[in-house]
Structures are given as structure tokens and as C-alpha cells.
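Peer 1: Fold the following for me, if possible:
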Amino acid sequence: MKIVRLSQVPKWKDKNPTAAEFLSALRSESYLKEFMVSLVNNYAKGKMWDGTIDLNTDDIRSALLMTNTTADTEGNVQLMNAYTTLDECDATGYARVALVAEAVNIDTVNNRAEFDANDLSFTGLGGNATRAIQGVLLYKHITNDTDSLPIVFIDFTSDIPTTATQIDVPFDAQGILQAA
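Peer 2: Next up is the predicted model:
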């Protein structure tokens, strides 16, 4: 399974990188985190293979996570409530966002399958999160966190400031997740 790629720097309303900051990020080692998923959950890989997770039809949602999360390092967690520290965004107005227009497509030219959806937008944030936002977790929503299955964690290269009032996560034109 290939790593998830983001097509561009995640944007937030209160701060957009300058051209110089963007080029600096491209030259740094941390650039890779900006454009790729940091962690594909090991159990999610198996559950995609056995059909427990159907990326075409399941309710796939996203959660913004702050800098104390362990979702960026715990690849063997089976359920959302099993993370040592989820550290979900606590800004006023924050709510998890469901993915829209999910689809798995076959790319015969590149010999792979690609999972894609519309870009994410977390709007109406109060600009008062306790800590900076580190990344976004995609998961299969079932009933609540005791039943929901983590799929991938996308770590932003630069943490998004606590004062952000909108966070947009654009996905790569070639899909969120690729399997070859």
C-alpha cells in the first residue's frame, strides 16, 4: 500500500505560507510529512482487505488532532477509543467532518487503486484551541469511538496555530490513499 499524498500545503484562514516559506518547506526533510500520510493503521489495512472497511460505502469521517496526540505513532490501535491520547481539537465550534463523495477508482495506467473524496474543510472554529493542530485522522465511523475504526493519520508539516478559525485539507488529485 502506498502512502497517502496531499497535493498542496494545508491552508488555514489566519495564516497562509509565503512563497519563501513554501520553498523552504520543500527543501527541508519535514516536507515529506506535508504531502504524505504519516501512518496507515495496520488493522485498517487488514480490514480493507477482508471487506470490514469499504471505502466506497462506509461512513468515513475526519477528526482534527492537537499536538499531544499519539495517533501519529500508534499504528496498531484497533478502535478510536484505544489511543493512549487522542487529543482531539477542543476549539469552540469544532466538529468532526464526514468525507463527501468517497470513491475507489482503478488507475490502469499506473497499476493501482485510488481512494479519493472531496477536500475537507473545518469551518466555524473559535480560534481558541488549547494546543496547535498537528494533523487529521480519517476513520470508519460506526456508532461512537468504542466501535469506530482508525484508517490513516495525516501529519501537517507545520502545526496549525491555536487561533485558526478555518482549516482546509486539500487531497491530492490522484487520491487520498493508493494501493498498488
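Peer 1: Going by C-alpha atoms from here, please, whenever you check contacts or count neighbours.
Peer 2: Fine.
Peer 1: Show the residue spans covered by the helices in the chain.
Peer 2: 19-27, 31-35, 42-50 (DSSP state H).
Peer 1: Next one: the closest residue to residue 128 other than its chain neighbours from residue 127, what distance?
Peer 2: Excluding the flanking residues, the one nearest residue 128 by CA to CA, 6 or more residues apart in numbering is residue 91, at 5.1 Å. Noted for residue 91: a distance of 6 Å to residue 127, by CA to CA, to the nearest Å.
Peer 1: Give me the outermost residue of the chain relative to its centroid.
Peer 2: Going by CA atoms, centre = their mean, the residue of the chain most distant from its centre is residue 109, 26.3 Å out.
Peer 1: The closest residue to residue 174 other than its chain neighbours - how many residues pack around it?
Peer 2: Counting by CA to CA, 6+ apart, residue 114 is the residue found nearest to residue 174 once chain neighbours are left out, at 6.9 Å. Look at residue 114: counted by other CA atoms under 10 Å, it has 19 neighbours.
Peer 1: Second input sequence below; structure requested for side-by-side comparison:
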Amino acid sequence: MTAIEPYPTIREYRRGNIDVETATLRVALFNDSTAYSPDQVNHEYVSDVLDGGTTAQEIQDATYSRQTVSNASVTVDAAGGEVEFDADDVTFSGLDGGETIQGWIVFQQVGGDDTTPADDRIIAIEDEATNSNGNLVTLNGSDVTIQFSSEGIINVA
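Peer 2: Okay, the predicted model is just below:
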């Protein structure tokens, strides 16, 4: 499944205000403690989603930290009639604590660190992050790799 992107993000792409190939992009994981459902209209910034559990709760395990996206690229798929944004898969090492991952957010980090989530624009949200068996992943001390779709993280037709 390809992730969804908020409508305000699409607007900013078209205005030329986001360049995913040069921006600092990060990935955050959220757990299933709150039944999160994406809102493409109102979930524009990280703080709109990761708000301490009202909308969604970020993974709380002490070994967890947000990861940086590498090798972001945008390509034209002429045969498919779309533009694809993709990047290398992202690995979170040794996550423990028994939480269950519901999903992930790729966001544009603004200001050089993650301390200002109100200006970190969401690029993509996946709210059903499952393993190869179709199950949500429960943290057990193993590495967790977010494998982005072979069709890209985002596809724009």
C-alpha cells in the first residue's frame, strides 16, 4: 500500500515550497494505543498527529528514536502515468517494550531538529504498517525496517 499525503502538502509541492530530494526527511512511528485515522485535510504538521495520544501516540520505548530518510528521489513513471517519490527503507534498531506499531509518518524536518513539530510538515502517512504476514508489528527487541512500497512512498498522477 502506498502512503497517503495531506492535501496541504500537495498544495505546497505545486507551489514549489517542498523539494523532497533536498529536504531533511525523518520517519516517526506511532503505536496502536489510539485508533488513528488519517485526515488529509487537517493533518498537515507532525504536531497535528503526534499530540501525546489524543490523535496518535508516538512509540514510547526508551530505545526508540526518529530516523532520517536517505536517498530520497522523485522519478517519472511515464508508463504508469505518475510521478513517484521514493527513498531507501528505514531501520529502527533494537526496539523493545512490547508496543505495537500502527503506522509511520515521513515528515520534513524544519529548524535542524525535532523540537518544533508544529512546523515539521507531514509528507506521507501510513496508518496500517504490517509485516509480510499482514499483521501489525509488536516490538520485541528486534530491528524494525520500514519497507516503502516498490511503487514509491507517494505517487502523484
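Peer 1: Now check the residue nearest to residue 174 of the first structure against the second structure: what is it aligned to?
Peer 2: Matched by TM-score structural alignment, residue 114 of the first structure corresponds to residue 84 in the second structure.
Peer 1: which bit of the first structure covers the top strand by length along the second structure?
Peer 2: As assigned by DSSP state E, the longest strand anywhere in the second structure is strand 100-108. The alignment of strand 100-108 of the second structure onto the first structure (TM-score structural alignment) spans residues 132-140.
Peer 1: Kindly report the same for stretch 55-62 of the second structure.
Peer 2: Stretch 55-62 of the second structure corresponds to residues 85-92 in the first structure, going by TM-score structural alignment.
Peer 1: Next, the residues that contact the matching stretch from outside, please.
Peer 2: 63-71, 80, 125-130, 133 (CA atoms under 8 Å, 6 or more residues apart in numbering).
Peer 1: ok, of these, which come out buried?
Peer 2: Among the contacts of stretch 85-92 of the first structure, those classed as buried by 16 or more other CA atoms under 10 Å are 63-67, 69, 71, 80, 125-129, 133.
Peer 1: Not counting sequence-adjacent ones, nearest residue to the spatially most central residue of the second structure?
Peer 2: In the second structure, the centroid-proximal residue (CA atoms, centre = their mean) is residue 105; its distance is 2.1 Å. Using CA to CA, 6+ apart and skipping the chain neighbours, the partner closest in space to residue 105 of the second structure is residue 125 (4.6 Å).
Peer 1: roughly how far apart are that neighbour and residue 97 of the second structure?
Peer 2: Residue 125 of the second structure is 23 Å from residue 97 of the second structure, by CA to CA.
Peer 1: hang on, the earlier thing: just list the residues touching the residue nearest to residue 105 of the second structure, thanks.
Peer 2: Residue 125 of the second structure neighbours (CA under 8 Å, 6+ apart): 3, 4, 5, 38, 103, 104, 105, 106.
Peer 1: Matching it against the first structure, which residue comes up?
Peer 2: Using TM-score structural alignment, residue 125 of the second structure pairs with residue 153 in the first structure.
Peer 1: My guess is the residue nearest to residue 174 of the first structure contacts residue 108. True?
Peer 2: No - using CA atoms under 8 Å, residue 114 of the first structure is not in contact with residue 108, being 10.5 Å away.
Peer 1: List the buried residues of the top strand by length along the first structure.
Peer 2: For the first structure, the strand with the greatest residue count under DSSP E is strand 149-160. Neighbour counts over strand 149-160 of the first structure (16+ other CA under 10 Å) mark 149, 150, 151, 152, 153, 154, 155, 156, 157, 158, 160 as buried.
Peer 1: Farthest pair within these?
Peer 2: Using CA to CA, those span at most 26.2 Å, a distance reached by 149 and 158.
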